[in-house]
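Asker: Predicted model and sequence below, questions to follow.
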Amino acid sequence: MVRIYSINGKIIGKMELPDVFNTEYRPDLIQRAVVAIQSNRRQRYSAYALAGQQTSADYFGRRRGAFRQTINRGISRLPREKLGGGGLGRVRIVPHAVGGRRAHPPKGRDWSKEINNKEYLLALKSAIAATKDEGIVSARGHIITGIRELPLIIEDKFEELNKTKEVIESLNKLGLEKDLERAREKRIRAGKGKMRGRRYKKKKSVLIVVNNDGGILSSARNIPGVDAVRIDDLDVELLAPGTHAGRLTLWTKSAIENIHRLFT
């Protein structure tokens, strides 16, 4: 039996956990599932097939006919732009020319990875079960000193909070204040990633799982490190960011009761 808390942090009841919370911990499958999700989100990229070749340039080496000839003129025999009146312009197309094509451009690659459906569901069950293991949660870096037990379950009124201030107050009363404070810290990333849209490294804090959105999803998303999601949209990456399971998770009572929908 696990305690159910009110939005004020008081115990208002108890409930039994579903069997999914007894699943064996499988970090190998969790890692495979998260990598598959991230890989399938990555888009293919390569050089444009006609890059550097969309030009009028051509090589004129005919012996018969002197129009635009490039032979016997003391210039390199390379494709040149066609100018008016039979003239020749700059060298184009070849890799060593300005504006020419790439010699060996990146080839298009499909980054997606497949995972068996049964493997993914087992990884999801294992990641859910890891949220109640204090050792795994604390090893991930979460501060759980002020928390009485895991998993944390809160009444359904929590889903109706539509103010960020109210959500923070409720989380603090549940003993999550130190972990929220930990997630406020961010640092500048080392390397070139900071020039590519990911300047800061940020920490993950509480994951809020609800059954229905009464305003909680929009009010919780502005808290640093906090993610809020409906039970039907829960996936392994949210439960195990960076392939590391054991994320500190707050469940609403109805989300626990409807967790079976993930596996049907």
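Answerer: Received the coordinates, thanks.

Asker: CA atoms for contacts and neighbours, from now on please.
Answerer: Fine.

Asker: which of the residues in stretch 14-31 are buried?
Answerer: By 16 or more other C-alpha atoms under 10 Å, the buried positions in stretch 14-31 come out as Val20, Phe21, Thr23, Tyr25, Arg26, Pro27, Leu29, Ile30, Gln31.

Asker: An error on my part: the question was meant for stretch 99-107.
Answerer: By 16+ other C-alpha under 10 Å, the buried positions in stretch 99-107 come out as Gly99, Gly100, Arg101, Arg102.

Asker: List the contacts of the last one.
Answerer: Okay, so that is Arg102. By C-alpha atoms under 8 Å, 6 or more residues apart in numbering, the contact set of Arg102 is Ala51, Gly52, Pro95.

Asker: out of these, which is most surrounded?
Answerer: Using other C-alpha atoms under 10 Å as the neighbour criterion, Gly52 leads the contacts of Arg102 with 17 neighbours.

Asker: want to compare, so here's the second one:
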Amino acid sequence: MVGVYSALFLYLRDPVSVPVYGPNGEDAGQVVLPDVFRVPVRKDLIRRAFYSEFTARLQPKGRDPMAGKRTSARSIGVNHGVSRVPRIRGSMRAALVNMTRGGRLAHPPRVEKKIHEEINKREKRLATMSALAATSIPELVRERGHRFTAEYLPVVLDSSVLEAVKKASEARSLLEKLGVYDDILRAKTGRRWRAGKGKMRGRRYKQPVSILFIVEDHESPFARAVKGFPGVSVAEPWNVSVLHLAPGGVPGRLTVTTTGALDQLKARFRVDLP
């Protein structure tokens, strides 16, 4: 791996040791973050990978070639004192052209339009690694707008928390002790009505993004307890992507993970760094 990305690994961060917290917020030891958290942050690559994954989910669409053209409208010609647009027979109502009511669209969506931005597999992998490393840099997390008082990032929980914390009230108490619950309050107060027609199309509200929880079991009691918090996302180590780690293509999302998830991330992004 170092040989492939040697040019990108010239400036590596030192190994980072962060505290591990138990179900009640107590100190449960220390853990050294996997080497993937030492990868340099490539904002340009992260943004490109985000657009690639985001556009991959878009539904291709087009228009019927005869849309807006199923009419008997014909122009009545010149010397009538009116414009020469096509008009419905027996009426002066214009039709068919794009500036009339019910007429065709001037530039409708085309089926052959390429809407998915392609990216190489190695670039996508490196972008995910880079976005994961950005979650451990407090400056980038604050720059993204998150609010927290935790000293070390990402916040690491012992895997016993997944079964010990079963209620939302218990999860809230734990997050308050860890110093990250203020970000959930920021997401709650930041929810607002969308401007424009999106309100009529199932997108009534705009919700700020809050904490990302990376756990080894998204069906565990703890994961179920935090899923209802505003702006929260829950992902497993094997499927966490740039969409989770850098929403909008901006790296530095506030992240809470578990010791078991760190082991799986280390196995997924196996790198041998000096």
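Answerer: Arrived safely, thanks for sending. In this text the structure is predicted, and so the values were computed from the model without any measurement.

Asker: Please work out the TM-score for the two chains.
Answerer: Here the TM-score for the pair of chains, by TM-score structural alignment, normalised by the length of the first structure, is 0.78; 243 aligned residues with a C-alpha RMSD of 3.1 Å.

Asker: and which of the buried residues of stretch 14-31 of the first structure is nearest Thr145 of the first structure?
Answerer: When those are compared for distance to Thr145 of the first structure (C-alpha to C-alpha), Phe21 wins out at 21.7 Å.

Asker: Tell me how far the equivalent of the closest one over in the second structure lies from Arg47 of the second structure.
Answerer: Counting by TM-score structural alignment, Phe21 of the first structure lines up with Phe37 in the second structure. Note on Phe37 of the second structure: its distance to Arg47 of the second structure, by C-alpha to C-alpha, to the nearest Å, is 18 Å.

Asker: likewise Arg270 of the second structure?
Answerer: According to C-alpha to C-alpha, Arg270 of the second structure and Arg47 of the second structure sit 23 Å apart.

Asker: Ala225 of the second structure too?
Answerer: 31 Å.

Asker: before we move on, what about Arg172 of the second structure?
Answerer: Applying C-alpha to C-alpha, the value for Arg172 of the second structure to Arg47 of the second structure is 32 Å.

Asker: Could you do Ala267 of the second structure as well?
Answerer: Ala267 of the second structure is 25 Å from Arg47 of the second structure, by C-alpha to C-alpha.

Asker: ditto for Arg186 of the second structure
Answerer: From Arg186 of the second structure across to Arg47 of the second structure, the span is 24 Å (C-alpha to C-alpha).

Asker: ok, now Ala261 of the second structure?
Answerer: 25 Å.

Asker: give the contact list for the residue nearest to the spatial centre of the first structure.
Answerer: Geometric centre of the first structure, nearest residue: Gln38, 5.9 Å, by C-alpha atoms, centre = their mean. Counting by C-alpha under 8 Å, 6+ apart, Gln38 of the first structure makes contact with nothing.

Asker: Need the counterpart of it in the second structure.
Answerer: Aligned partner of Gln38 of the first structure by TM-score structural alignment: Phe54.

Asker: Which of the three states applies to Gly193 of the first structure?
Answerer: Per DSSP: H, G, I helix; E, B strand; the rest coil, the local secondary structure of Gly193 of the first structure is helix.

Asker: And the buried residues of stretch 99-107 of the first structure, which is closest to Leu78 of the first structure?
Answerer: When those are compared for distance to Leu78 of the first structure (C-alpha to C-alpha), Gly100 wins out at 11.7 Å.

Asker: ranges for the helices of the stretch 51-200 of the first structure?
Answerer: 117-130, 134-139, 164-173, 177-183 (DSSP state H, counting those that start in this stretch).

Asker: So what's the residue count around the equivalent of Asn117 of the first structure over in the second structure?
Answerer: Mapped onto the second structure by TM-score structural alignment, Asn117 of the first structure lines up with Lys121. When counting by other C-alpha under 10 Å, one arrives at 10 neighbours for Lys121 of the second structure.
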